[in-house]
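A.B. asks: What follows is a predicted structure for the sequence shown.
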Amino acid sequence: MKKVYIYSDGACSGNPGPGGYAVILEYNGTELELSGGEENTTNNRMELMGVITGLESLKEPCDVTIVSDSKYVVDAFNKKWIDSWQKKNWKKADGKSVLNKDLWQRLLMVVNKHKVKFVHILGHNGHEYNERCDKLAVMERDKFKN
């Protein structure tokens, strides 16, 4: 399996508001930048879209390390929240419905095609790829600002 690193970030002005996401895929010294945005979204949706976009761009099963500053995304997998949500018919521990169910389900479909590890990093802390993703996500977000 190819070893791929996916660096991802999301940005939003207001919550909800205009948002953007960006992802950098790195494989064997080669990089690919992908980004996009929405006019009316949330930060968490943009964080999810970055990871989804990166994984959906892979053409074959890979050994993937996803690096993100989003504890929302990383903890959902590393702390097995996603497993619990599915078992409880997409309800959280407090009985409320899981937000962004559509994107979580879409993410699960692509995660299951690969061997995936999630790594959390601190945002705005000088990490080269995180900083680049942040700049790209903000550029995408700003396309929707009036």
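C.D. replies: Yep, that arrived.

A.B. asks: CA atoms for contacts and neighbours, from now on please.
C.D. replies: Fine.

A.B. asks: any idea where the strands of this protein begin and end?
C.D. replies: Ranges of strands within the chain are 2-12, 17-27, 30-41, 62-68, 115-120, based on DSSP state E.

A.B. asks: Using JSON lines, lay out the ones you listed together with mean neighbour count and distance to Gly50.
C.D. replies: Shown next, in JSON lines, are the strands of the chain (neighbours: other C-alpha atoms under 10 Å; distance: least, C-alpha to C-alpha, whole Å):
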{"stretch": "strand 2-12", "mean neighbour count": "25", "distance to Gly50": "5"}
{"stretch": "strand 17-27", "mean neighbour count": "26", "distance to Gly50": "5"}
{"stretch": "strand 30-41", "mean neighbour count": "17", "distance to Gly50": "7"}
{"stretch": "strand 62-68", "mean neighbour count": "20", "distance to Gly50": "9"}
{"stretch": "strand 115-120", "mean neighbour count": "16", "distance to Gly50": "13"}
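
A.B. asks: Now distance to Ile82 too, for those strands, in JSON lines please.
C.D. replies: Putting those into JSON lines (distance: least, C-alpha to C-alpha, whole Å) gives the following:
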{"stretch": "strand 2-12", "distance to Ile82": "19"}
{"stretch": "strand 17-27", "distance to Ile82": "22"}
{"stretch": "strand 30-41", "distance to Ile82": "21"}
{"stretch": "strand 62-68", "distance to Ile82": "16"}
{"stretch": "strand 115-120", "distance to Ile82": "13"}
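
A.B. asks: ok, second structure coming up, stack it against the first:
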Amino acid sequence: MTDGSGPEATGLGGSAVGTGGHAAILQLKQGDVVLRQKPFAGQVIATATNSQMEMMAPLAAFDAMQELDIPVLIESDSQFLVDGMNGGHVRWQANGWKKSDGKPVKNLILWLSLVAADEGRQSVWVKVKGHSGHELNELADKLASSAKAGKHVDENGRVTWFPKGLSF
């Protein structure tokens, strides 16, 4: 499960840049049994957007995973992230990293990083409804929001406190 928390946007269709947080919760499962679980969360100061934080969360998860040959399920409440990784990036790349309206894809470096991190993996990207009681989504949201607020963040921007029971 991944989530990002960026600065609050103002106005209709507005966007904001400022401090943001991202979080990922890794689970190693055998069937429906969780064998191990580990959270990751971090803070980006002054230059983040919410979209960037949504993209940073799975990058942090991929970075933490040593195994490349196990199936990976990435759940996110970000429709644009899931759509982008489920084929959108292939169309953009074929079109010179431009969207269907001819405008350049935003956050190109992050998209390239995600595509590279996902390459060669057996991954499935799934959209979950945010703020709907999904346990891991709620926890990832809480961790990302805490990171954005600077709560329990070390000098490297990483969250150092996690709820009990989250260990790997």
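C.D. replies: Done, it's in. Quantities reported herein were computed from a predicted structural model and do not represent experimental measurements.

A.B. asks: ok so, going back, between the strands of structure 1, which gets nearest to Val98 of structure 1?
C.D. replies: strand 30-41 (16.2 Å; C-alpha to C-alpha).

A.B. asks: Show me what the closest one is packed against.
C.D. replies: Where contact means 3 or more C-alpha pairs under 8 Å, 6 or more residues apart in numbering; DSSP states H and E, strand 30-41 of structure 1 is packed against strand 17-27, helix 43-56, helix 128-142.

A.B. asks: would you turn those into JSON lines with distance to Lys2 of structure 1?
C.D. replies: Shown next, in JSON lines, are those (distance: least, C-alpha to C-alpha, whole Å):
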{"stretch": "strand 17-27", "distance to Lys2 of structure 1": "8"}
{"stretch": "helix 43-56", "distance to Lys2 of structure 1": "13"}
{"stretch": "helix 128-142", "distance to Lys2 of structure 1": "20"}
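
A.B. asks: For the residue mapped onto Lys129 of structure 2 from structure 1, give me its contacts.
C.D. replies: Residue pairing (TM-score structural alignment): Lys129 of structure 2 is matched to Leu122 of structure 1. By C-alpha atoms under 8 Å, 6 or more residues apart in numbering, the residues touching Leu122 of structure 1 are Asp69.

A.B. asks: and if you look at Asp75 of structure 1?
C.D. replies: Contacts here follow C-alpha under 8 Å, 6+ apart; on that basis Asp75 of structure 1 touches Trp81.

A.B. asks: Which residue, other than its chain neighbours, is closest to the residue most central in space within structure 1?
C.D. replies: The centroid of structure 1 falls nearest to Val51 when counting by C-alpha atoms, centre = their mean (3.0 Å). Nearest residue to Val51 of structure 1 in three dimensions, chain neighbours excluded: Ser8, at 6.0 Å (C-alpha to C-alpha, 6 or more residues apart in numbering).

A.B. asks: Verify the stated contact: that neighbour with Val67.
C.D. replies: Yes: if you go by C-alpha atoms under 8 Å, Ser8 of structure 1 and Val67 touch, sitting 6.4 Å apart.

A.B. asks: before we move on, back to that, looking at the helices and strands packed on strand 30-41 of structure 1, which is nearest to Ser97 of structure 1?
C.D. replies: Of all those, helix 43-56 sits nearest to Ser97 of structure 1, with 15.3 Å by C-alpha to C-alpha.

A.B. asks: once aligned to structure 2, how far is that closest one on average?
C.D. replies: For helix 43-56 of structure 1, the mean deviation from structure 2 after alignment is 0.6 Å (mean C-alpha distance after the TM-score superposition for structure 1).
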